[in-house]
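In: sequence and predicted structure are below.
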Amino acid sequence: MNDNRLGTAVSPYLRLHADNPVDWREWGPDAFAEARERDVPVLVSIGYATCHWCHVMARESFADPGIAELLRRDFVAVKVDREERPDVDASTMAAAAAFTEQLGWPLTAFMTPDAHVFFAGTYFPPTPVGQHPSFRQVLGAVLDAWRDRRTEVNATASALSGAIRQGAVDSTTVGLHGADGAEPDLPSIATIHDVVGALEPGEDLEYGGFGGAPKFPSAPLLEFLADAGADGVPAGTALCERSLRVIAASELTDPDGGVFRYATRRDWSVPHYERMLYDNAGLLAIAPQPQARGIADFLRDTLRRPDGAFVAAQDSESTIDGRRVEGEWYRRPRPERALLDPPPLDDQVLTGWNGLAVRGLAIAGARHGDAEMIALARAAADAVIDAHLRDGHVVVRSSTPRGSSSAPPTIEDSGLFAEGLVELALVTGELRYATTARSLVDDALSGPLTVDPVLASAGTATGEQPQTALRSGTVALASAALVIGTLTGDPAYRSAAVTLVADRARSGVDRPLGHADALGLALALQRPSREVVVVATDPTAMQTVAIGARHPGTVVLTVTPAQASAWAAAGFTLLESRDRLDPAAYVCHDHVCALPARSADDLTRQLASA
């Protein structure tokens, strides 16, 4: 019997399991109601479409009719795509940390019918390996505990859920006037600068990067180092540039320009071959020109859909000579690859991840004078606005050619997409991106996002957790709010940004890997505001000078005279009366501007003294 429920799922990861003999359900109240009715535990298996070890466990265990029958009889089995449901993944991961330090995917958790985790792990092999039990042994031990030691199971579940509630990020409304009470403190600039010094001993002086194996590109950490360097800490610049050079020259970067998720060895060799949109988009914002161009080529040639949006990832596995093998396609010479079927794509379009790509392409395109990167950013933004937004609000987190997911949008979606639109507006001068970003920020600050009903009932919704590879949606929202406040002159946006980022920045002093992006924004929030507005029909020369002067606390906007008028009419008061001279560049501090510079040389001199 096969009563698997995943055949109509939108998620590509769930659909990969639609042919399993396991009677999978999607996450939702119905699955847990069935578990209560039958008085059985819930197996929650979390992964994503390009996850190699998820594929391995599927072939070894979930395709096994004997295991499928055991699951059907004694469990309710639930499949979750962590890309589609980051809220479920974050909550489950928080509980799983009590059982293993080696967190990752596949994430295998066992829950009570009220959705409280009582045991968890990651990949379990089909037969015991050393001290690691087989998946069948794990199922047997879980059942024994459920049947014979229920009091112990419930006590564990209760303790873990209580710890999650205590550590959950507060999701109450921030609002445009900040949280109630005084504005929270940020770590001082000197304290943040000292973090760079604390990171220096962790640099691998032989092979570059940080730490040992496995080795990750960690784009948020590298961007913080670049921000610190621009803020006057030369060691930050040096650390970032050295890491970027070794990444570009290593096996972690494919000849087509795309960057793999991590290297399994300390010398950046033997990549884990999956390629994620978020890693590549994050590196774009800081990469030097040749590296950025290669990443943009990969996004354009591999992850881009015909409508301009970007899909989530490319798999590590491909089918060669009738067998599914990891990495073999990537190891072949490029002419030989063309004769083989490439690794499949995770074809989800995720609002937040596309926002990250828009941001990276806009920043890199402006920095390197690359018009195609900006065109790619514009096309992706337009595609997501058309398909995932309604009236300036995110209504869809994830979609595929099969439709839109019912998973609720998260702060990752509103924050990352708003920040991407802000950067695109600053570079292109197109007002519609700025007004849409302002609407997203206002919407996100007006009230808490929807909480999944199962997590809400269980009390285990965690809010957004610390990020190591992906820029935080909370930090991105704060960044977008800060820029919107700078352009409109409304200080309430800055106050909201401080409230959003303060706790994360303070945590980042001791744990910079998980909160590096918050540290970078904390620098910007404490520097005197400097606005550089380039108004020109042909802004190229002055725009290049202005963008070269970007550092924490500086906002650079390029518009034509007609665009300046439209921005001013839409409430962006920094642009008032900026349409009278062409060309002109204005260097301002808190909207108080020096006399306009009329040439690139004049602007260079003003910026040097400002």
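Out: That came through, no problem. Numbers count the residues shown, from 1 in each chain.

In: C-alpha from now on. contacts and neighbour counts both.
Out: Fine.

In: where do the helices sit along the stretch 351-500 of the chain?
Out: Along the stretch 351-500 of the chain, counting by DSSP state H, counting those that start in this stretch, helices occupy 351-368, 371-388, 411-428, 431-446, 453-458, 473-488, 491-510.

In: report the angle between the axes of the first one and helix 473-488?
Out: Between the axis of helix 351-368 and that of helix 473-488 there is an angle of 50 degrees, by axes from the mean of the first three to the mean of the last three C-alpha atoms, to 10 degrees.

In: what packs against helix 351-368?
Out: For helix 351-368, the elements it packs on are helix 277-284, helix 289-298, helix 371-388, helix 411-428, helix 540-548, judged by 3 or more C-alpha pairs under 8 Å, 6 or more residues apart in numbering; DSSP states H and E.

In: list the helices and strands the first one packs on?
Out: Translated: helix 277-284. Identification of packing neighbours for helix 277-284 by 3+ C-alpha pairs under 8 Å, 6+ apart yields helix 219-230, helix 289-298, helix 351-368.

In: try it again at 10 Å.
Out: Where contact means 3 or more C-alpha pairs under 10 Å, 6 or more residues apart in numbering; DSSP states H and E, helix 277-284 is packed against helix 219-230, helix 289-298, strand 313-314, helix 351-368.

In: equivalent analysis for the fourth one, please.
Out: Taking 3+ C-alpha pairs under 10 Å, 6+ apart as contact, the helices and strands that helix 411-428 lies on are strand 349-350, helix 351-368, helix 371-388, strand 393-394, helix 431-446, helix 473-488, strand 554-559.

In: structure two is appended below for comparative analysis:
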Amino acid sequence: MAERLRNQASAYLRQHADNPVDWWPFGDAAFAEARRRNVPVFISVGYAACHWCHVMAHESFEDAATAQYLNENFVSVKVDREERPDVDAVYMAATQALTGQGGWPMSVFTLPDGRTFYAGTYFPPRQLQGMPSFRQVLEAVSSAWRDRPEEVETSAAQIAAHLASAQAGNRTLVGTLGLATGGAGPLSGEVLEAAVEAVAEQEDPRFGGLGGAPKFPPSPLLRFLLVYGAAGRPASGTAAAVAGRTLETMARSGLYDQLEGGFARYTVDRAWAVPHFEKMLYDNAQLLRLYAHWSRSAPTGDQRRLALQVSADTAAWLARRLLVDGGGFASSLDADTLVDGKRREGATYVWTSEELRTVLAGAGADADAVLSLLDLETGRMEDGGSTLHFGRSLEPAEEQLWQRSRPALLAVRDRRPQPDRDDKVVAGWNGLAVAGLADAALALADAGDPDGKAAGLLDLARRAAGYLLRVHYRDGVLVRVSHAGTASGIEGQLEDYAGAAEGLFALFAATGEEQWYRAAEELVLAAEQRFIADGVLQDSAVRTDQLAAAQGSISAADPMDGPAPSGTALFAGVLVTYAAYSGSSRHRALAEALLAHVQLVAARAPRAGGWAMSVLAQALDGPRELAVTGSDPVLMGRLLRAGRAAGGPAVVVASGPGGETAVPLLRNRPAPDGGALAYLCRGMVCSRPVADPQELAAQFRGTGP
């Protein structure tokens, strides 16, 4: 029945191609069919790695009777939230307005014009603990559509008005851009100190991280804490300490794959022991970069080694599990594994103590000693298996014992059934992966790179960047997704343009190869043109009629972070970076205008403003610009290492021979023949150039000339 889904880029849509439900992809044709038949539209939103999406699919969408009722009374639309974040955002807002909560699978009922009149999330096949069955919901919605059309219209109008009001709120937060960009007022860092204090109050004193269960890695916020922690400002010590405790706790927990690397999306418990097992590119791209940054600033040698190990292993996991032909990275690995024809959540990853003993003894390891490292009880799941969860720091000898034991356990686990992969490539997330790989390569190289991994990570970053520009970017437009080397579907969102630019700037900083700078510059300028209309920043350059109707024809970019940074925050960040490289006061002013909302949200909702707060902290520091020019690669390398170590994660770095260059920061920065010089600047105004790494470090500390 669902032939329309068979050749879609989204694995989630393809998973439903054999359902008896007559699915349509989201688009004008589906809503036109609903108008022709005079039936409501049922929109089911999920994603390929979602456990409960699979559950509802098996219980309801694979059921012939349920499918028949849907086909007779609705036009059914299947949406991958990762492919269509614009659709997901609008209908998630409607669902939360109606129910007070949200999640996936999301079940939304709309008029043929796209306006919501009823919504929920997962519905079971039978009535359960006061929750209606899915069939009961369908029958009630169908009855209301048929017998009470005035009530349906009233509900749709009220929900659209509510969403319009929320969009007006976003417009107020972000403000009006364009000619007003110079009038946002001077940036102030006082609110950042209040944000750090608010975060410290939310820290879990027993298990680390923020709040209780479920626990998500607060990646955008951790970026802020690391940037602010290196800034030498009030509360910098608190910020660095909270970030360090959170990063160390996650690295020793069941959230992190202790055998292969890579992080699950979240844990269902407060102790970080039992994950929801899907692994997302956007989480891991951010986290491998965060651990690379922490490896420079962590206070102890053991923590710095742990940070480098986690960063390197997470990068290796990306290459092993998510790399697709051509160099891009796939979106995710599923939470479930198909075992004997049944989907089981986390089946690939969990162990019984008997299984662990058998493998370890067979490998000649001291099984009792290895098992004593693990907290299998806290990591125990309902089926009796356990995650590999330490829940504490390891002593150096314990760490060595675990590293010796990993290969044997991983070899056995690799022979188990493995979770499915969603092969679609998302532009913005790949940009974050490029940035993470580039910064991880630098961190390894600066630490001596004893295993020779840095060059391989830089090559992965180059290949992913090349894939984005070759496959996703055409005729000045960045396409959001590709599959099997072909881009398709909607234009990229603001987060895609800005995320890709973030990665390209990071790759230029790591390599000095100007092609990446030029591509990043082109994306920044394109985003400025495509996502600002009449002074209003938008998340989408093109909006469908249905989504416009659903939110009362008012839209604006949402500046608040989710698990990944918002498009607004990412765009502000690349604008600050671009202004530092180019000297463009106009783009600096635009960035400052986009950061004005931080004053309102930082202390009240710091977890939703982390990336923008990190950009504000960077901007308040200048940002500091490091230009290294010359023809001696060894001395240039030493100066760059010293600058990265002293400058923290927010320093903007450029290197090259000087002379003719596409990068204004490098122009008119001469170096002696056969030598090299480092210029530390703010706003293109530089301190005396130096050729000694120690003198450069002193300039960063404010103690040098």
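Out: Looks like it came in fine. Keep in mind that what you see is a predicted model, and the values were worked out from it rather than measured.

In: indicate which one of the helices of the stretch 351-500 of the first structure is closest to residue 596 of the first structure.
Out: helix 473-488 (17.7 Å; C-alpha to C-alpha).

In: quick one: that closest one aligns where in the second structure?
Out: Residues 567-582 of the second structure are matched to helix 473-488 of the first structure when aligned by TM-score structural alignment.

In: gap between that stretch and the chain center?
Out: 17 Å (C-alpha atoms, centre = their mean, to the nearest Å).

In: one more: stretch 182-198 of the first structure?
Out: 23 Å.

In: try stretch 246-265 of the first structure
Out: With C-alpha atoms, centre = their mean, you get 19 Å for stretch 246-265 of the first structure.

In: could I get the buried residue list for it?
Out: Buried residues in stretch 246-265 of the first structure, counted by 16 or more other C-alpha atoms under 10 Å: 246-248, 250-254, 256-264.

In: wait, which of the helices and strands packed on helix 351-368 of the first structure is closest to residue 62 of the first structure?
Out: Distance to residue 62 of the first structure, taken as C-alpha to C-alpha, is lowest for helix 277-284 among those, at 27.8 Å.

In: quick one: the closest one aligns where in the second structure?
Out: Helix 277-284 of the first structure covers residues 281-288 of the second structure once aligned (TM-score structural alignment).

In: can you give me the offset of the matching stretch from its chain's centre?
Out: 6 Å.

In: make a markdown table from the helices and strands packed on helix 411-428 of the first structure and add mean neighbour count and distance to residue 297 of the first structure to it.
Out: What follows is these, written out as a markdown table (neighbours: other C-alpha atoms under 10 Å; distance: least, C-alpha to C-alpha, whole Å):
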| stretch | mean neighbour count | distance to residue 297 of the first structure |
| --- | --- | --- |
| strand 349-350 | 27 | 18 |
| helix 351-368 | 28 | 11 |
| helix 371-388 | 20 | 9 |
| strand 393-394 | 22 | 28 |
| helix 431-446 | 22 | 24 |
| helix 473-488 | 26 | 25 |
| strand 554-559 | 24 | 25 |
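
In: who wins for proximity to residue 288 of the first structure among those?
Out: With C-alpha to C-alpha as the criterion, residue 288 of the first structure lies closest to helix 351-368 of these, at 8.2 Å.

In: tell me where the stretch 1-150 of the second structure has strands.
Out: In the stretch 1-150 of the second structure, strands defined by DSSP state E, counting those that start in this stretch lie at 23-25, 41-46, 75-80, 106-110, 116-120, listed in chain order.

In: can I get those in CSV with mean neighbour count and distance to residue 485 of the second structure?
Out: As requested, the strands of the stretch 1-150 of the second structure are arranged in CSV below (neighbours: other C-alpha under 10 Å; distance: least, C-alpha to C-alpha, whole Å):
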stretch, mean neighbour count, distance to residue 485 of the second structure
strand 23-25, 23, 21
strand 41-46, 26, 23
strand 75-80, 23, 19
strand 106-110, 23, 29
strand 116-120, 25, 35
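
In: just send those back as JSON lines, with distance to residue 281 of the second structure too.
Out: Listed next are the strands of the stretch 1-150 of the second structure as JSON lines, based on distance: least, C-alpha to C-alpha, whole Å:
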{"stretch": "strand 23-25", "distance to residue 281 of the second structure": "24"}
{"stretch": "strand 41-46", "distance to residue 281 of the second structure": "16"}
{"stretch": "strand 75-80", "distance to residue 281 of the second structure": "15"}
{"stretch": "strand 106-110", "distance to residue 281 of the second structure": "22"}
{"stretch": "strand 116-120", "distance to residue 281 of the second structure": "27"}
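
In: many thanks, we can stop here.
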